[in-house]
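Engineer: I need the structure of the sequence given here:
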Amino acid sequence: MKFFVTCPKGIEQLLEQELQSLGAGSTKQTVAGVYFDGDLELAYTVCLWSRLANRVLLQIAEGEAASAEQLYQLVQSVDWLEHLRSTGTFCVDFSGKSEAINNTHFGALKVKDAIVDQIRDATGKRPTVERVQPDLRVNAHLAKGQVSLAVDLSGESLHRRGYRRQAGAAPMKENLAAAVLMRSGWPEAQEQLTLVLDPMCGSGTLLIEAALMAADIAPGLFRRQFGFSYWLGHQASLWQKQVDDAEQRRARGLERCDVRFIGYDADAQVLARASQNARQAGVEHLLTLQHGELARLKRPDAPGAGLVVTNPPYGERLGEESELMFLYQLFGQLLRKHFAGWRVAVFTGNPDLCKVMKLRADKQYRMFNGAIPSQLLLFQVHEKEQAEGGAAEQPLSSQAQMFDNRLRKNLKQLMRWRKREGISCFRVYDADIPEYAVAVDYYDPLVMIQEYAPPASVDRVKAFDRVQEVVRVVQQVFELTPEQVVLKQRKRQQGSDQYTRHNETGHFYTVVEHGVQLRVNLHDYLDSGLFLDHRPVRRMIQQLAAGKEVLNLFCYTASATCHAVVGGARNSTSVDMSATYLEWARRNLDLNGADPSKHLLVQEDCFKWLAKPHRQRYDLIFMDPPTFSNSKRMREVLDVQRDHVRLISDAMQLLRPDGLLIFSNNYRRFSLDYEALSAFDIRDITAKTLDPDFKRNARIHTVFEIRHRS
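Structural biologist: Got it, this is the predicted structure:
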């Protein structure tokens, strides 16, 4: 029989070696798979024992298919009653295309029709199509006008072992984990390495696969069904013999396995999933799983060396890269400090992150994690590197010293002002020196550093070194611990990205400005919940609010409303479409003693709210819309340059004759359409709304006072 075994791209050589070790002959590699010759017993062995395969395909026909009719005739040349009962179920997986067959759905339909027509003509009955667990899965592949037809003996992809009921957010497939371990020298090295450690183990896939290898457990033993289970060519006794033999090997392997497998993770929930998965795989007694941050990683108390193997995060989320570089750097430091003599294997979709580990890779292998090009890097930690891991911190570079001096100078100039004004949060530095493109904001007692994303032309490791210097200088100048410094990366925002939650710490702090208390969160969102540059506008609202009825549109966390409350506003209405931020707003109002019956919060799209009829009119309206938003909760896309005339006109309908609308936004190239708004008296007051901490950045926002003409 001729077979084709599929696998993830990048591990074809490993798969060929594995198939040869299982007894396959005449093997031949191709992209994402290997051909081999053998009998049905060997095919069962591959289904049961292959740790790398996705699918095992038994080839049953091959021929030219220059047209849809030729494809139909080729499929009809197979006697399908040898494979499928007349009343059975089947499905067709079709890949490839040609001029005549230009999409896979059409190709699958022609194969299905040929099978159904043949069986119906022969028996008067017809099989039915079933996508989930069919009796027969037919595979058809079209390339260069040639079609290969095969019976899929695996059924569901073999990487789905069956033990992993739960996984983390971005789980590694089981066969890819096995490939990583094989490239790392496991399990052949278990005589020299009696311990395997994953410091960021997630749902435990690497450790469980390593344990299955060490204990000689067939990965197919956990599966309830294969593609051959209801195939008419299946030989149940031959298969059962294989299963019985595998069960005996599992019992012997578990009895003699003396390897320790240790996993750590900072997420207790994910770690619980790892424990459950290990229990399903029957290797929970071999694994030790502990909840802990990477920073606490130390060499286990065990003789000899071991293998550190891990798939650290290499995320795609906003602002993650800088944070992850610190993680990888810390990982490298801990390896050099505690793990001399150990082997290290790091699998990542972002190899640049590994450069900051300061370890030289002995070998590198290209693989694919799904569609993501990835690399496996193998290291050996040497004694010299261990000594370097504990080396003293290097002195600051001359450029970093310049940044240090500028930060101290700015802080000295601003401290008197902030004490006089009663402000506990302010901007200390905003890209004053081009080489250090960051903003530094002080939120007593924390500091938030926002790194402006460097251009693609800038070397990311060098950019990271600069950010490291920034963090180090900030800690020194403000005399802070590492936990008191929060680092974020700002990129060009799309839609409502700036309002999207990025973490789940729930760490809120209360800050004060002009007698108003406000809650901020520096960890969970891109912005803190308080736009520092709008502080003078909020103070203006506070000074104008006494006895007034106030409307705050696009209110965010309602900080401006809180200033109005403290300023003596008679009542207020604050409108925003985010339930999360309105809850934050409610807590801000509570902090400042607002009466909920007089100060209302409304969850709605401001466009829709303004379009409704309203009886109430307002003395003071504040509107600070985002530059752009395409949130799914909005009826239409908001573009402040395009839509500001409509927004202002609609808001002015709700403003009393002697009232004031304050309109602001942060679009750097904003240009107000005076002609379209000529019915109103408009004054640009931007220059008056820049406190000393934002004087260096006059384009941070624009602010206008808008009144009805007399």
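Engineer: going forward, measure contacts between C-alpha atoms and count neighbours the same way
Structural biologist: Fine.
Engineer: In contact with Ala340, which residues?
Structural biologist: Val381, His382, Glu383, Glu385, Gln386 (CA atoms under 8 Å, 6 or more residues apart in numbering).
Engineer: What residues of the helix or strand in which Gln20 is found count as buried?
Structural biologist: Gln20 belongs to helix 12-21 when assigned by DSSP states H and E. For helix 12-21, the buried set under the neighbour-count rule, 16 or more other CA atoms under 10 Å, comprises Glu12, Leu14, Leu15, Glu16, Glu18, Leu19.
Engineer: give me every residue that touches the first one.
Structural biologist: Contacts for Glu12 (CA under 8 Å, 6+ apart) come out as Gln29, Thr30, Val31, Ala32, Gly33, Val34.
Engineer: and these, which are buried?
Structural biologist: Here, 16+ other CA under 10 Å leaves Ala32, Gly33, Val34 buried among the contacts of Glu12.
Engineer: Next, the structure of the following sequence, for comparison with the previous one:
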Amino acid sequence: MNETVYEFFATCLPGAEKLLADELHGLGVRKVRPLSGGASFFGAPEDALRACLWSRLAGRVNLTVGRVVARDADALYAGVRELPWEAVIAEEASIAVRASGTNAELRNTQFVALKVKDAICDRLAEVRGARPDVSPQQPDALFEVRLREEKATLSLDLSGRSLTRRAYLGDEAAEEAPAVVSQAATLLAAVGAVELFAEGTTFLDPVDDDSILAREEAEVREDRAPGLLRERWGFTGWTAFPEKAWDALLDEADERCEARMALLATAPVRPDAPRLVASVASAFRADDDAEAVAARAACVAASREAPAGSRFAFAGFEGMAAKFKEEPAARLKLGRGRSETTIEVFDEPPRRPAVIAVANPAGGADIPVEVNDPAAVQFASRLRKVARERRKWAAREGVACYRLYDADVPEYACAIDLYEGAAAAEGELYAHVAEYAPPKSVDPGQARARFEDVLALVPVVLGIPPEHVFSKSRLRAKGGGQYRDAGGRRFVTHTSEDGLICEIDLGGYLDTGIFLDHRVTREMVGKMAAGKRFLNLFAYTGVATLHAAAGGAKETTTVDLSQTYLDWAARNLASNGFAFEVADKPNRRDRTGGGSSRGRRGGAANKLVRADVTRWIAEARRRRDCYDLIFVDPPTFSNSKAMGRRTWDVQRDHVELLISVSRLLADGGVAVFSCNLRTFKPAIEELGRCGVELEDITARTIPHDFERNPRIHKCYLVRRK
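Structural biologist: Model (predicted):
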């Protein structure tokens, strides 16, 4: 048996270090010390192998090979070459190196990894007479070099790949699955699941009975080693790998699992046994969307019905403490960035809720809905009333996406839009809920509670599945007037407008891809476009271009600074059978399936141009370009990085913009100018002195579903005198 004492480091989610140290102690490991991001320990190779096989909390288990000076590349190379790699890397084992961290002289991690790899290979070539094979994808021995100031720590990854990539996940698991495994395993450790299950406590995940948490719970209950079915390990390329000891560890793990399974098969099930009610929120679900609110409600309801003596634990469910009788018995903050979450453990069941009755949209008995404030019944009643009227109007007018509610009840300050699916989404129904930023006079906690009630009620009142209700929050960005996106994961589908298929993203952006208040304006543009040369400036996703092309425009030109939106416009054109070409990039024609610059539908030439609009207009004037119909819908404010140091303000800059646009108009041509600044005041006299005439047509362009808010936009016809 190898009696050498080695230094190891097991990684874990930040915040779980103490739990990991306790787990390692429980595995018989001695000299354990919790550190930031993991725990160090000392022991024999068997101790590290046992940690690899049994640890539920560790992400990786690394063997510390050495620490060297890394003030510059030469010092790093010299220090690494001096280490006894022949005592670490097994004969004929392939290697790979990855690096993290930088310092003043070593600022490229790929260069650092290459330098370390060269030093290792040169050392082995000198000692063994042959360089090891390098296998970046599947090495037998994966080494990690971490730079911190002028020091570098070199380690051998004994795990091979993250231990949280459990065998049950399979190869098709979502990217975030290992992070959810870490959260689930940590939750079970935090609540003392091993002891609870030994006492006969049962388990329930009210959100998903086949969740990752449920799989982790089953492995704990069955005493199944999480690494038992793993096929590939990083320690097989280690000279000190004790193969016989590893086989013995596997045999022991098999025997333990079989013994526990036999015990569980004969153990009586008590109907009144205490229960662990627990759940881990979706890694990419916003904590305030309708699906999250429904999940939280399910957890609270299940907790309330649990037998006496039950415990309750939740990860990633914000606002859960307000549902319970007392503060959490334990609260643990975990992770950073995408994996950041909070675990809360409760010993007492939730408080009794307020419940309101909501009319069932499908008929039958009323549906009880738990809310934070019984006054939410006013919101539910208003939404039900306006939805009934608006759906009849939409069916009569052939409108597929429209506004239902716009802060009709001031305390419930949000906008709710309804989208009927089209194309592959035909027959589906979606709701988009945008929360307005509350005034400073409103308590943030109260505003949050009201918005939770909105999201709990919208699916019930409208008869839409919670997963089809998407929510956003309008929050001011730092340093400017633009709103920052408070959405979540993208959800791309299609709706229609006047028979045109339009792509929308209900989840990923603050706006969905189609401005509903401009519906009448776009219809007007389509009717005006027949036989015209049409120009769409600040085009967004190009829906106005669709109307112009469908209306028989002779040609269309669509200009926007954002490549994302220009690609979106291209997909919209292709979905409706219109060919297009990208300006100055002839090889990018109709990327959805070929075609020429001549339209397959209507015979129009449709050109897409990525450019700063104001600069493009100046260039178009120099070229003496000419258009019969121009649609101009600029943002209220923009400080896009693509604009350089310049900013855009529609009130400040509209005079120069409209003068320039008017110079692109052909004889008898007209521009449609729209903006959403509610306080906008056109400089009519100044424009008039420059030969530009404005006709205010705002009242004619406000759709029925926006009549409660006629200041939603301003719209003008622009002509040259």
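Engineer: TM-score of the superposition?
Structural biologist: The TM-score (TM-score structural alignment, normalised by the length of structure 1) is 0.70; 643 aligned residues with a CA RMSD of 5.6 Å.
Engineer: hang on, the earlier thing: same list, the buried ones among the contacts of Glu12 of structure 1, but as CSV with secondary structure and distance to Ala453 of structure 1 please.
Structural biologist: Formatted as CSV, the buried ones among the contacts of Glu12 of structure 1 follow (DSSP: H, G, I helix; E, B strand; the rest coil; distance: CA to CA, whole Å):
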residue, secondary structure, distance to Ala453 of structure 1
Ala32, coil, 36
Gly33, strand, 40
Val34, strand, 43
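Engineer: of the residues you listed, closest to Ser397 of structure 1?
Structural biologist: Ala32 (48.5 Å; CA to CA).
Engineer: what does that closest one align to in structure 2?
Structural biologist: Per TM-score structural alignment, the equivalent position to Ala32 of structure 1 in structure 2 is Gly37.
Engineer: Contacts only, for the closest residue to that match other than its chain neighbours.
Structural biologist: Leaving aside its sequence neighbours, Gly37 of structure 2 sits nearest to Pro14 (CA to CA, 6 or more residues apart in numbering; 4.8 Å). The contact partners of Pro14 of structure 2, by CA under 8 Å, 6+ apart, come to Ser36, Gly37, Gly38, Leu334, Gly335, Arg336.
Engineer: Give me the three-state assignment for Pro14 of structure 2.
Structural biologist: coil (DSSP: H, G, I helix; E, B strand; the rest coil).
Engineer: Centre-most residue in structure 2?
Structural biologist: Arg489 (3.5 Å; CA atoms, centre = their mean).
Engineer: Isn't that one up against Asp289?
Structural biologist: No. The pair Arg489 of structure 2 / Asp289 is not scored as a contact, 11.3 Å apart, by CA atoms under 8 Å.
Engineer: Need the buried ones among the contacts of Glu12 of structure 1 in a markdown table (columns: distance to Arg161 of structure 1).
Structural biologist: Formatted as a markdown table, the buried ones among the contacts of Glu12 of structure 1 follow (distance: CA to CA, whole Å):
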| residue | distance to Arg161 of structure 1 |
| --- | --- |
| Ala32 | 19 |
| Gly33 | 19 |
| Val34 | 20 |
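Engineer: mean shift of whichever strand or helix holds Ile449 of structure 1 relative to structure 2?
Structural biologist: In this assignment (DSSP H and E), Ile449 of structure 1 forms part of strand 446-452. Taken over the aligned residues, the distance from strand 446-452 of structure 1 to structure 2 averages 5.2 Å (mean CA distance after the TM-score superposition for structure 1).
Engineer: Just name whatever secondary elements that strand is in contact with.
Structural biologist: strand 438-443, helix 460-478, strand 485-490 (3 or more CA pairs under 8 Å, 6 or more residues apart in numbering; DSSP states H and E).
Engineer: Which one of those lies nearest to Leu40 of structure 1?
Structural biologist: Closest among these, using CA to CA: helix 460-478, at 52.4 Å.
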